[in-house]
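Undergrad: no sequence for this one, just the structure:
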């Protein structure tokens, strides 16, 4: 990465090997040829984050734990020990906050280049779906950035704390200074792009729809966005447009179908990342090293303490279908993300690993709708959505014994023998369903910041004594630090510490 390019990737780098390697698509070789809708469509295929947010989201959540000094087969590869201890990471290599920052802005740069090409070349209505895709993709990457690098949006607050730079034009000058704006201004521009982009997607045709912001994917993103804004009816309205008639039957992750694949980690990952699966609304590939022993065999990662929660009985009265692949004792991976090797020189066996991961799914849209129903007092709708989710999470589902009920939820989440109130019980059920469903995918962090949950990490000393690092809701360290190059060379204000 050229250190002089602080935020976006300069135009000539947009089609680097790491920016667009779809299975069935290639970017045009010459930007001067971006005068047709077909070529713009190829460019927009790279308008997505070029690095995963999963390392950030997992490490700043309760999905990781200290395996202890006596654990076997562990490593201390950076940046995971640093992030586990909530320390700022100065490096910009794989799995770091800076890597995600740069990767997200690379996608934004491609979106802006596509939008400029459409405008300058006056391509006409045939480019509308790709203009819509570029607008929604631009909103999506900015949304991811603001959730990790700025304080959470508060619907009842001023939201006048620093946001992140919202880039609206292609970058041609690597020395531009940027302003962060505010959380409020970033959210306003996200909503503007989203509302402008979604209508344009109608009638679009994509060779591999799951690699693009189709209308269904865009509505799923909108449901997530309005969940953060606590505009509950909009969450429901958009979730209902993800699948026909708002009926998710047969359209979410089907664990009985995955059960036969447990002996083959590659096949299992292919199941979760399959672009043809109804549950995958947006899948993307990126140059990344997340699903490797660097993370899963790290001392501070997804170990026995978290895996025991993942495999435990839940509010249904029994266990969801679970699987864990191990590198050595206590070092688990759920093998839900697909890694493949992209060969750049077959004769020399040179290349790099690419990580394929789902970015938007029907499961999330369904559970987001359940949360919106809860906040609007529609408990019957909540239970219906929870049971829609649950019925596909067992190898064999028996509704007579495995259904979610209000009575079960209140009893399961009781405190000191006192049953939880109705709303608390159902909210905990929704959040736990989401935690379980998206384990290892980096999404738990968002629920923790939205509900101001303490982020508590165990530390085990050499004598096996235990202590904790806890980030309360007002702790500045809950927000990731702006990369040092963006601060030192780009002139951005760092987050307070």
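TA: Ah, there it is. It should be emphasised that the depicted structure is a prediction, and the values quoted were computed from it without experimental measurement.
Undergrad: switch to C-alpha atoms for all contacts and neighbour counts from now on
TA: Will do.
Undergrad: Go ahead and name everything in contact with the top strand by length along the chain.
TA: Counting residues, the longest strand found in the chain (DSSP state E) is strand 350-361. Strand 350-361 is contacted by residues 217, 220-221, 252, 272-273, 279-291, 336-345 when judged by C-alpha atoms under 8 Å, 6 or more residues apart in numbering.
Undergrad: Quick one: the helices in the stretch 101-250 of the chain, in order.
TA: For the stretch 101-250 of the chain, the helices defined by DSSP state H, counting those that start in this stretch cover 128-149, 183-200, 215-229, 232-239.
Undergrad: Now mean neighbour count and distance to residue 307 too, for those helices, in CSV please.
TA: Converted to CSV, the helices of the stretch 101-250 of the chain look like this (neighbours: other C-alpha atoms under 10 Å; distance: least, C-alpha to C-alpha, whole Å):
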stretch, mean neighbour count, distance to residue 307
helix 128-149, 26, 25
helix 183-200, 19, 35
helix 215-229, 25, 27
helix 232-239, 22, 30
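Undergrad: Tell me which of the ones you listed sits nearest to residue 70.
TA: Residue 70 sits nearest to helix 128-149 of all the helices of the stretch 101-250 of the chain, at 32.7 Å, using C-alpha to C-alpha.
Undergrad: Taking helix 215-229 as reference, get the angle to that closest one.
TA: For helix 128-149 against helix 215-229, the angle by axes from the mean of the first three to the mean of the last three C-alpha atoms, to 10 degrees is 30 degrees.
Undergrad: ok, structure two:
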């Protein structure tokens, strides 16, 4: 049985030992921390946030990454496996195994807290902790579903494989688990969110940005309901409702100060540290994760240069042209290191090198799980499906005035004209643009609606570069991804292609989980 990676907070709190071997638990409940006080329940919720992230999986799976010269190396073998869409057997940081372990450990802590609250008689004084536990449980299951399941499709979700939705503490070793359906998973996430959000109280936290505070929970709900797309787009009303609670009456006042960020030095970790600062109003929830993400995607580090975001990839995002004009109008400019093919914005970086035996270090990443900027783009997408194009254009204007030096007010006609006339990406003809053929499993009207979606996908790709969300947009919109091999920015080969029907679009669940009897994703 392999050594389990356990967050140090779990050890300090003497919380349960969790493993992803033959079961999620390897100790019976007698060994769990006894939650008999309100403080002990608050303490265990520190470990209700996944200590791993799917950001690196998303970046390496998506079209944000290309292969550079094979003379370059990679940091961990998992990077090669993920880039090539292989079912990896690696188990270290940023692997599907690590994500699976971390999410179910977080879920177990949430359920432990909920059981402790119940044992204490559900006092109203613990409502904030109950709300946090429910939203945390929903979030960890959402992370699992958006990695190990198909993108939600209302026509097929009742037949698609879900993931085990854990709503209670386990009382036996090696219980039997069923994956259920994707539809049932999304219904349960919605139920946990709707019950938990009203109970959250920011006053319960010393540093709200490290917990599901009210606005972070609203932003999560907005993203969840956008992904939970219904044929009549009724959920888009909920997206707008929750996004409004995040953005307030004037979204311009709560977006990131990109102008200030752009004045900071891109050298060292000055820009990245400012980007993930808890005092930055745009950051709604910050997660500390065991991850090599910063070293892999941050151009400030000469690691993983073989599989990275490069200058050619940048023509689709950080070097792209948009309604604002040229990329030189971006307030934050892409970082262009010498002697490296890696090009990106400096945002997520390699964090504190914690000394371990042998003189090595233990990398981690601070990840902004939810921000006001991304929530604004989410709302614009919902407005587009509600055909409220003036409101969507207003949100696009807010983004543009915040992120670029271009101050012109955007109209629906301008979006139509610009993205309608932009050429589609076509590598065979040497056309590299952000506009790629869309093939979602829901109705997308040609013309204005499609042009707005192209614009919104463009903005989200720029805004969240390095944070894994591009992969979710690829899945939701059925975008084909090519594996491109470059030498000195010259295209040498297309080594693989993944279209919307490729079964590899769903990450395989860990091998030892399959061996324990849980149904594998089809291949």
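TA: Happy to help now that I have it. Small disclaimer: the values here were computed from a predicted structure and weren't measured.
Undergrad: Return the set of buried residues in the longest strand of the first structure.
TA: Residues 352, 354-361 are the ones in strand 350-361 of the first structure that count as buried (16 or more other C-alpha atoms under 10 Å).
Undergrad: any idea which helix or strand comes after that strand?
TA: Counting by DSSP states H and E, the next helix or strand C-terminal to strand 350-361 of the first structure is helix 362-375.
Undergrad: same for that next one, what does it pack against?
TA: Here helix 362-375 of the first structure touches helix 215-229, helix 232-239, helix 379-390, helix 422-437, going by 3 or more C-alpha pairs under 8 Å, 6 or more residues apart in numbering; DSSP states H and E.
Undergrad: Dump these to JSON lines, plus distance to residue 469 of the first structure.
TA: Converted to JSON lines, those look like this (distance: least, C-alpha to C-alpha, whole Å):
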{"stretch": "helix 215-229", "distance to residue 469 of the first structure": "26"}
{"stretch": "helix 232-239", "distance to residue 469 of the first structure": "34"}
{"stretch": "helix 379-390", "distance to residue 469 of the first structure": "33"}
{"stretch": "helix 422-437", "distance to residue 469 of the first structure": "21"}
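Undergrad: Of these, which is nearest residue 47 of the first structure?
TA: Residue 47 of the first structure lies closest, by C-alpha to C-alpha, to one member of those: helix 215-229, at 13.9 Å.
Undergrad: Superposed on the second structure, what's the mean shift for that closest one?
TA: Following the fit onto the second structure, the mean deviation recorded for helix 215-229 of the first structure is 0.8 Å by mean C-alpha distance after the TM-score superposition for the first structure.
Undergrad: Mind giving me the packing neighbours of that helix?
TA: For helix 215-229 of the first structure, the packing partners by 3+ C-alpha pairs under 8 Å, 6+ apart come out as helix 128-149, helix 183-200, helix 232-239, strand 280-287, strand 350-361, helix 362-375.
Undergrad: tilt between that helix and helix 232-239?
TA: 160 degrees.
Undergrad: got a list of contacts for helix 215-229 of the first structure?
TA: Identification of contacts with helix 215-229 of the first structure by C-alpha under 8 Å, 6+ apart yields 136, 140, 143, 153-155, 194, 198, 201-202, 232, 234-239, 241-243, 281-282, 360-362, 364-365, 368-369, 372, 450.
Undergrad: one more time with 6 Å, if that's ok
TA: Under the criterion C-alpha atoms under 6 Å, 6 or more residues apart in numbering, residues 155, 201, 235, 238-239, 242, 281, 365 lie in contact with helix 215-229 of the first structure.
Undergrad: and these, which two are the farthest apart?
TA: Maximum distance among these (C-alpha to C-alpha): 28.5 Å, for 155 and 201.
Undergrad: Looking only at neighbour counts, state which of the two leads.
TA: residue 201 (23 against 12; other C-alpha atoms under 10 Å).
Undergrad: That one is in contact with residue 131, isn't it?
TA: No - look at residue 201 of the first structure against residue 131 with C-alpha atoms under 6 Å: they stay out of range, at 8.0 Å.
Undergrad: quick revisit: quick one: which of the helices and strands packed on helix 215-229 of the first structure is nearest residue 15 of the first structure?
TA: Per C-alpha to C-alpha, nearest to residue 15 of the first structure of those: strand 280-287, 12.7 Å.
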